[in-house]
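*Asks:* sequence and predicted structure are below.
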Amino acid sequence: MNEITRRFVVLFNEEEDFYECHEIFEWAWKQTDDPIDGPFYKALVQVATAQFKLKKGVLCGVRKLYQYAAPALDSLPDVVQGIDVARLREDFRRQVRSLPAKDYIAEGEYPQYRMQVIKIHWAET
């Protein structure tokens, strides 16, 4: 795993700074031509952006980003750069299934619907 991925996970899990996650992995995604890392970075940009939309209450945006990210996540190995992609796939899928049948809710209101932002987990070694 590289330092960019390490920083992404800290921003995602601890700081929940999904905007900055998007910025650093979008840069990484555009810099690589690696057949695994490129789709990995792109998918995680989309997952981070979906979490940003969730916090803002834009549920239709979460669903749309899931449609973009799911095929990329499904194409990846179960572990990439030490990240448990298989768990991320399932957690994101579960999150989207649990969304209320609304396009929008008030910003920050998602916990009232028993929703939470997802976390990225390291693969067990």
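*Replies:* Yes, it's here. Numbers count the residues shown, from 1 in each chain.
*Asks:* for the rest of this, base every contact and every neighbour count on C-alpha atoms.
*Replies:* Will do.
*Asks:* any idea which helix is longest in this structure?
*Replies:* helix 37-56 (DSSP state H).
*Asks:* structure two is appended below for comparative analysis:
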Amino acid sequence: MNYPSAYLSYLAEFNGTRDFFECHELLETYWKEHPDDPRAQSWVGLIQLAVGQYHERRGNLRGAAKMYEKALSKLDRSSLEQLGLDGKQAISDLSRRYDCLQNGQSLPYQDITLIVKDPELERQCILLCESLQADWGSSSPMDMDELIHRHKLRDRSDVIAERAAAIEAKKRNRAVE
């Protein structure tokens, strides 16, 4: 099967570098550039899974639970298996993390690993991991603030400018009414 390169990169980051923020960025860009992709719901679910892992690793358990719940509403065994993954295991792992958080159980953080069943997809992801100097299936480095709190370190000037322009446009529209 032919998978988008953004998806391969997502898997290499998810199971290799454990840079869940980057996973979100990669797949969100692809999803937005391909709004009619029949797998759009799966892409969004995988984005939400990565964001959930990012939140949980940072200790934002409420945010993680919310993202896991959204991911579970979009992902299913069949769609994940069409993406070369072990859908049963992925849904089971995600459900278990969500249930624990929902029930107020504070377990030590543990990465979810997406098991790749498509041998060619796995081979490509492992090669990509090597180019990223990451080990496929490694655990999150819990002592790297630049990875764990990455959202605080990024340049958000474009987002801030866009929001300010939207507020100004709303003010202008209200003044005209």
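*Replies:* Good, I have the coordinates. Just so we're clear, the structure is a prediction, and the values are computed from it rather than from any experiment.
*Asks:* that older thread, the longest helix of structure 1: what's the following helix or strand?
*Replies:* Tracing the chain past helix 37-56 of structure 1, the next element assigned as helix or strand by DSSP states H and E is helix 59-75.
*Asks:* residues in contact with that following helix?
*Replies:* 39-40, 42-44, 46-47, 49-51, 53-54, 85, 89, 92-93, 96, 99, 102-105 (CA atoms under 8 Å, 6 or more residues apart in numbering).
*Asks:* narrow those to just the buried residues.
*Replies:* 39-40, 42-44, 46-47, 49-51, 53-54, 85, 89, 92, 96, 99, 105 (16 or more other CA atoms under 10 Å).
*Asks:* what about the closest residue to Leu94 of structure 2 other than its chain neighbours, neighbour count?
*Replies:* Spatial nearest neighbour of Leu94 of structure 2, excluding adjacent residues (CA to CA, 6 or more residues apart in numbering): Tyr68 at 6.8 Å. For Tyr68 of structure 2, the tally of surrounding residues (other CA atoms under 10 Å) stands at 29.
*Asks:* which residue in structure 1 lines up with Tyr68 of structure 2?
*Replies:* Tyr68 of structure 2 maps onto Tyr66 in structure 1 when the alignment is built from TM-score structural alignment.
*Asks:* ok, the residue nearest the centre of structure 1 to Asp91 of structure 1 distance?
*Replies:* The structure's structure 1 has its C-alpha centroid closest to Val47; by CA atoms, centre = their mean the separation is 2.1 Å. Computed as CA to CA, to the nearest Å, the Val47 of structure 1 to Asp91 of structure 1 distance reads 11 Å.
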